[in-house]
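A.B. asks: Provided below for reference: sequence and predicted model.
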Amino acid sequence: GRGILASIAVLRLSGVECLLIHPSCAWCAQEEFGRVRTLMSRCDLSQNLQKRGCEAYNIENPRSTTRVVKSEPLSSKGSGPTQYDVIQIMPQKISLSLRPSDQTSFKVQVRQVEDYPVDLYYLMDLSLSMKDDLDSIRNLGTKLADEMRKLTSNFRLGFGSFVDKNMSPFSYTAPKYQDNPCNGYKLFPNCVPSFGFRHLLSLTDKVDRFNEEVQKQMVSRNRDAPEGGFDAILQAAVCKERIGWRKEAFHLLVFATDDVPHLALDGKLGGLVQPHDGKCHMNEKNEYSGSTEMDYPSLALLGEKLAENNIYLIFAVTKRHYVIYKNFTTLIPGTTVEILDADSKNIIQLIVNAYNNIRSKVELTVWDQPEDLSLTFTATCQDGQPLPGLRKCADLKIGDTVSFNVSVEARGCPPPGTRQSFTVKPVGFKDRLEVSVDYRCDCGCTHRARANSSRCSSRGQYVCGTCRCDTGHLGARCECHEGEAGAVYQGACREAEGKQICSGRGECSCNQCLCYESEFGKIYGTFCECDDFSCARHKGVLCSGHGECHCGECKCHAGYIGDNCNCSTETLSCVSDDGQICSGRGNCACGRCQCTEPGAFGDTCEKCPTCPDACGTKRECIECRLFNSGRLADNQTCQRLCKDEIITVETLKTEDPNAVLCLYKTENECVMKFTYSEHASGMSVLTALKEPECGAAPDAMTVLLAVVGSILLVGIVLLAIWKLVITVHDRREFARFQSARSRARYEMACNPLYKQPITSHPVETDFSMYSKSYNGATH
């Protein structure tokens, strides 16, 4: 604060000018204070003024304040005897007192109450291409009422239809087509004349009436492909009495079509140059009477009227037009888009899903915000974590309470006595918070001003310790006349010795500088050293248009930073669909994501095929979209988080070099395969198998036969080996025998195998011994 004040000499500032310098600046209104310029400035920080002798009660330092005027408690249930007093936002009225550049804040709580009444108006395209859809909704009323009564006990249903402007070139206008535009069309020879919008059934709880009206309807035929649906939407929104919208109910407008709509300026093709006035134009036949008089409404006008009448618009469109209508939802607050089957058979589930999706989020909007006010939001959703820059909470359950902290800052001062107001309102709610604003741009001491005071040489008004001199007089005490100049005054007009008098941008008169006027802006300061046009610029705009130039320095408005205030602190544009800042893969700088994860890209770094968690993230989308299972299947966020195109195939091929192959095991121990790739257009594409690959269970008989066969096979092999070994052995013995036989020599007629029974053995005998014995015996 001291540094800010040091750059601005404030001796002769008035109290009002002092308060505008900075929210920390205070003004001393004490008499006989501030005689010495360099030490005794009346404009300074409050603590500095007190140190220099200014009494606390003489210090003017107003602060911004918030006062709650009306705050009734939130309701817990919608229907019942007190449904007209249902409160879904708290508080209901607040009064703000703002000092410029000083912030104050207040807290807003919002709750989607249970069993809230619902009004649903079904607006159907009855062009020729919707004939099969008309057949499908013949009994829609009864079935839809049964489903919606599971969500609310107080439900009403209405019906309307549209085709296009009954004029060239939008419809067939030749005489032979006047009564029957399908004249000569072989497939459907009979249809009714074209019409812009026709209200057929006001909102009622007698759903049989809906079925009766649908049974009566016939299709029509227009010439070009686009339809006049936006004309019908606007009339259904603004003709509240005809449609029967209840003030205390939740308003749903279902828009069913299979083609694109005509937009503003298309009417010039038929000579319609008058813009739509946004009013109800319904004749006694409940038909839109301005169809051939005014152009189609613009998206901005549609968004304004839908929000003004608290209507949620649900686009129920065919798949090939989903992207177009999805882009419309970003331009029209409070709208959603769902994919409609070619014959509208899924319309009931579509409406229920859209209703649940709408009821699962709360988003704040600001109406009639004054230009000199800056608002910043911080959301605290069901997890209790503050989210700066967000004014929206998603994935809520009925009955959840969320809160938003709203900071308000005044960037300037309107004319004295000005009171302004604005409204904070959840999208689609009838409940609102009304905020009134007054400004504290002046000091309280101004009410004690003394005219022709002797302290001002009887030539001026003494206000808050300073003199406001009459015309023609100057000086701290109004002691000088304009035009007086001299050396005695010159020194007081230099910022320092050697500096130019009045910085070369003013004249010195009666010891004070009179700054020149400039075509570029204002020159001010004790020595004309400051101006409001010499600050940094961005794209040629001073302080980027998001700040004020004070003495060469940009003082940024709330929500912006940087030397030229070009960097937004808002993070709303960086929040991805899953609620994370930059999808958890980058940082939000100046309202844009700077992706830090290698391979990540996209506005919120949401695209990253090569990231480690890419397969895991896309797996959840495959599970919920194809098999209605997994973490996202139960919390109604599948359609919001999983917007990638999914292509199912019988056999997965990975010919695309940029595609990432992902695999995971299912609960049944099967393997699911899919690829993740990014098209040049930026759209993510998932190509997955229709069914996971599962191994078949083994057959018991097959296993038994395989085991028995294996045993027999092993036995046969062993027998074959044994036979082979024996044969080899026998052959070797036979070969040995043959060899021995070939070597044997024997006489003819002698069997070589025969052996004599008597064996002869030669014995050697010594006959000399026997001879002696014999001789002895003879003697």
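C.D. replies: Happy to help now that I have it.

A.B. asks: all contacts plus neighbour counts: C-alpha atoms, from now on.
C.D. replies: OK.

A.B. asks: how far away is Cys493 from Gly465?
C.D. replies: Distance of Cys493 to Gly465, given as CA to CA, to the nearest Å: 22 Å.

A.B. asks: Would you map the helices across the stretch 251-400 of the chain?
C.D. replies: 299-308, 322-331, 347-359 (DSSP state H, counting those that start in this stretch).

A.B. asks: Tell me who's in contact with Gln50.
C.D. replies: Residues in contact with Gln50 (CA atoms under 8 Å, 6 or more residues apart in numbering) are Ala56.

A.B. asks: Please apply the same query to Glu553.
C.D. replies: Glu553 touches Ser534, Cys535, Ala536, Asp563, counting by CA under 8 Å, 6+ apart.

A.B. asks: Reformat those into CSV and put secondary structure next to each item.
C.D. replies: Conversion of these to CSV gives the following (DSSP: H, G, I helix; E, B strand; the rest coil):
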residue, secondary structure
Ser534, coil
Cys535, coil
Ala536, coil
Asp563, coil
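
A.B. asks: what would these look like in TSV with neighbour count?
C.D. replies: Listed next are the contacts of Glu553 as TSV, based on neighbours: other CA atoms under 10 Å:
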residue	neighbour count
Ser534	17
Cys535	19
Ala536	18
Asp563	18
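
A.B. asks: Included below, for side-by-side comparison, is a second structure:
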Amino acid sequence: MRLQCQDSRLRMNQSISVCVLLLWVCFAGLCQTEEVCSKTVINSCDDCIRSGPYCVWCQDLNFTKPGEQEAARCDTIAQLKTRGCTVLVYPTNRLTIDKDDPLAESFIQQEPVQLRPQRISLSLRPGFPQTFSISFKRVQGYPVDLYYLMDLSYSMKDDLEKVKGLGQDLFAALNEITQHAQIGFGAFVDKTVLPYTNTNKDKLQKPCDENDQQCQAAFGYRHVLSLTPDKDEFNRKVSQQFISGNLDSPEGSLDAMMQAAVCGDIIGWRNSSTRLIVLTTDAGFHMAGDGKLAGILEPNDEQCHMAHNLYTESSEMDYPSVGQLAMRLEKNNIQPIFAVTENVVPVYKQLSQMIPKSEVGVLSSDSNNVVQLIQNAYNRLSSKVTVTHENLPDNVRVVYTPICKKAIKQRDSEGVCDDVHVGQEISFNVTVTATLCMGSKKSFTIRPLGIKDTLTVSISTECDCECVDPIERNHTHCKGKGSVNCGICSCHEGFVGQFCDCAIGDKDERSLRASCQRQNGTECEGRGDCVCGRCQCHTTESGSSYHGDFCECDDEHCEKFQNKLCGGNGKCNCGTCDCYDGYEGSACQCKVSKEGCRTLNNSVCFGRGTCKCNRCECKEGYQQPRCQVCLGCPDPCLTKLNCIECLGFQSGPFQKNCSKACSKSIYPEMVEQFTITSEPCKQKDSEGCWIKFKMEQLVGEDNYRAEILKQRDCPEPPNVAAIIGGSIAAVALIGILLLLLLKLLIHLNDLKEFRKFENEKKKSKWANADNPLFQDATTTVANPMFTG
């Protein structure tokens, strides 16, 4: 059950009242959304209450049936009421505001209040969240302590000359913020050992260029001026500073910042002030591990080592790590402003990301813009309010919900409001949840980063039942052999059983012991004793108990994640992890999220799989990552053809029951042209017509949108006259062709015979002889007119 009560237009106290009321109503049984009681080993009301936030105990005397385990009394309110329970026992959260001084309007007192309330006591039932409101308002004119920490390596020579005249401008800029400003000054170069600094005796005394007469000896970090409101003193001290030098480019910035953070008495930090360190440099920085180059192996101990205003352990102790520095700055409410030249801005922006409440500004080559840079950085720091916690006890979760015009959601462990003006009141909802019972009262603090004000939250857990029991020692419900404790019998010595009706040493032990054996196996699985027909389980080696009807379960052999049982995000119950709200997976290793499973149409795995551990587990055939494509699935062009035909053209095998067979899986659209980008389907229907359509699979397995072209390509009916005429013409044509072919064959045969005759004729030999009966003419007359 998740209830979100947030209304920026209402006062926060009203919002919290509404949330608490809704939580109480739901816990009282008027809403059961997601209420589950995950029962483990339940032998008493206290065991029930510790099983989960929605577990409730039924105190009715005759609630359980004869022989039924008393664990049945433990369930959700809805389930118990359904079974007729009338007396319900469960603890609720209690909130007590111990100190709630009003917010100060301006800085007119030594300790102005900027955060309320200041002390709260919570009594929580494990697993059930408690929400309360805190308010913050930055006091007008709140004091500012600014410690100017400058790199005095030789490359910063022109910057030093500029800074020597900035005292007046710095104080003027701070006086616009508050009338209670102080400024201090410190300088750093690097460790005075090789390879960071030339250790030649003369070079140690004068590490600068030979032509530069005003050069001070090499040093690591020097404190020059404690925080003071005297601008003349600041100008005088800074004007006495000279440049120094070293060998390598990175400087000992972290060494200097660490000493400035932990040497509060020397620096002069006030208890009630905004603490700023302005670091100006044109180079990167050495950090933990770099000391090995000089044979320095002693890690930084985060302690103050100052003598005569010099860092005495510079050559004996390694540089601090970024984590060490960030922790010390946060603990001492110090906010760094990195005023660096453009060439190292990326480096310090990465550093700023690891140090809460820090800013980076681009410093000009001669530092002439440092005052404006500090003003801009301070405005950004002061306008961004980040609330977080410290010393949080184990098994306690805290979530912040900022209530402001420009709330920034970064992570649950902190709340951030940006663009907050001085004197503007903002609020945060703080939700605290204890996941397990705590043996004693614990406490933690909530505070805005960079601000001294804190809220101390004392927290204890309610894990015991407060039952109103009858005073009879020999109650009739327990057969006169025991008393009633939260609805169940507490038997006198020598008696056991649900109603104390079984005396130790009864003769009918065989049947009693048989009821303690699972499938005729070992009695109580060898993990318990059979007492009066019921298993009383032993404890495990770690001190927890076996449980189950036959002591078959324990809570120590669940899957591990990151070497933690159930990943530390759930409880082991009989070998299976019961995950806390917001976690899932076999080892509770995943946060509940569906973002990695969402598709472009905002579905989850296209409805063809389940989202587990922010990853789709697809049904058979569908492919990860989103279950969009199916390999080996039937072609919908073929499987949906009959539905397309009946839905689009009211024909085909499904014509009579088309709406029943197809309307729930296909949503057809008759179109003139396609808009779906998939490949078109072209199939022949039951009437022999060609149908063109496109399919788009929607969310789900058998769910399609279809675009069907309105026109079908159907064959024209046969022309009988043309067929008959064509047939006759074809027969006649074939007959003529056959006659011509026959004529041709006869002609070829005659030609062949003629040629044969001619050849035979040429081969014959004739005799030349005159006819004896022939006589020539007696008279021959020539025609004189014949010309020949």
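C.D. replies: Nice, thanks for sending it over. In this text the structure is predicted, and so the values were computed from the model without any measurement.

A.B. asks: Overlay them and tell me the TM-score.
C.D. replies: Overlay of the two chains. TM-score (TM-score structural alignment, normalised by the length of the first structure): 0.65; 569 aligned residues with a CA RMSD of 4.1 Å.

A.B. asks: and of the helices of the stretch 251-400 of the first structure, who's closest to Glu147 of the first structure?
C.D. replies: helix 347-359 (7.5 Å; CA to CA).

A.B. asks: residues in contact with the closest one?
C.D. replies: Residues contacting helix 347-359 of the first structure (CA under 8 Å, 6+ apart): 112, 140, 143-144, 147-148, 254, 314, 316, 336-341, 396-398, 636-637.

A.B. asks: From those, which land in strands?
C.D. replies: Val254, Ile314, Ala316, Thr336, Val337, Glu338, Ile339 (DSSP state E).

A.B. asks: out of those residues, who's nearest Ile622 of the first structure?
C.D. replies: Ile339 (17.6 Å).

A.B. asks: Please pull up the equivalent of that closest one in the second structure.
C.D. replies: Structural correspondence for Ile339 of the first structure with respect to the second structure (TM-score structural alignment): Val362.

A.B. asks: and that match, how many neighbours?
C.D. replies: Val362 of the second structure has 18 neighbouring residues, counting by other CA atoms under 10 Å.

A.B. asks: Surely it and Val344 touch.
C.D. replies: No - with contact defined as CA atoms under 8 Å, Val362 of the second structure does not reach Val344; the gap is 9.1 Å.

A.B. asks: surely Cys18 of the first structure meets Ala29?
C.D. replies: No - using CA under 8 Å, Cys18 of the first structure is not in contact with Ala29; the gap is 11.7 Å.

A.B. asks: So which of the contacts of Glu553 of the first structure is the closest to Val406 of the first structure?
C.D. replies: Once CA to CA is applied, the member of those that ends up nearest Val406 of the first structure is Asp563, at 25.5 Å.

A.B. asks: mind checking the longest helix of the second structure?
C.D. replies: Criterion DSSP state H: the longest helix present in the second structure is helix 720-763.

A.B. asks: scratch that, the first structure
C.D. replies: helix 700-743.

A.B. asks: In the second structure, what range does that one match?
C.D. replies: So helix 700-743 of the first structure sits over no part of the second structure, by TM-score structural alignment.

A.B. asks: Quick check: buried residues in the helix or strand just after that helix?
C.D. replies: Counting by DSSP states H and E, the element after helix 700-743 of the first structure in chain order, helix or strand, is helix 767-778. Within helix 767-778 of the first structure, not a single residue qualifies as buried, counting by 16 or more other CA atoms under 10 Å.

A.B. asks: Ok, stretch 447-458 of the first structure next?
C.D. replies: Going by 16+ other CA under 10 Å, stretch 447-458 of the first structure has these buried residues: Ala449, Arg450, Ala451, Asn452, Ser453, Arg455, Cys456, Ser457, Ser458.

A.B. asks: In this structure the fifth one contacts Gly460, no?
C.D. replies: Yes - with contact defined as CA under 8 Å, Ser453 of the first structure counts as touching Gly460 (6.4 Å).

A.B. asks: quick one: what's aligned to Leu375 of the first structure in the second structure?
C.D. replies: Leu375 of the first structure maps onto Val398 in the second structure, by TM-score structural alignment.

A.B. asks: and that match, what does it touch?
C.D. replies: In this structure, Val398 of the second structure makes contact with Asp412, Ser413, Val430, Thr431, Val432, Thr433, judged by CA under 8 Å, 6+ apart.

A.B. asks: Nearest to Arg432 of the first structure, out of the helices of the stretch 251-400 of the first structure?
C.D. replies: Nearest of those (CA to CA): helix 299-308, 11.6 Å.

A.B. asks: what angle separates the closest one from helix 322-331?
C.D. replies: Following axes from the mean of the first three to the mean of the last three CA atoms, to 10 degrees, one obtains 70 degrees for the angle between helix 299-308 of the first structure and helix 322-331.

A.B. asks: hmm, back to that, could you flag which of the contacts of helix 347-359 of the first structure are buried?
C.D. replies: Buried among these (16+ other CA under 10 Å): 112, 140, 144, 148, 254, 314, 316, 336-341, 396-398, 636-637.
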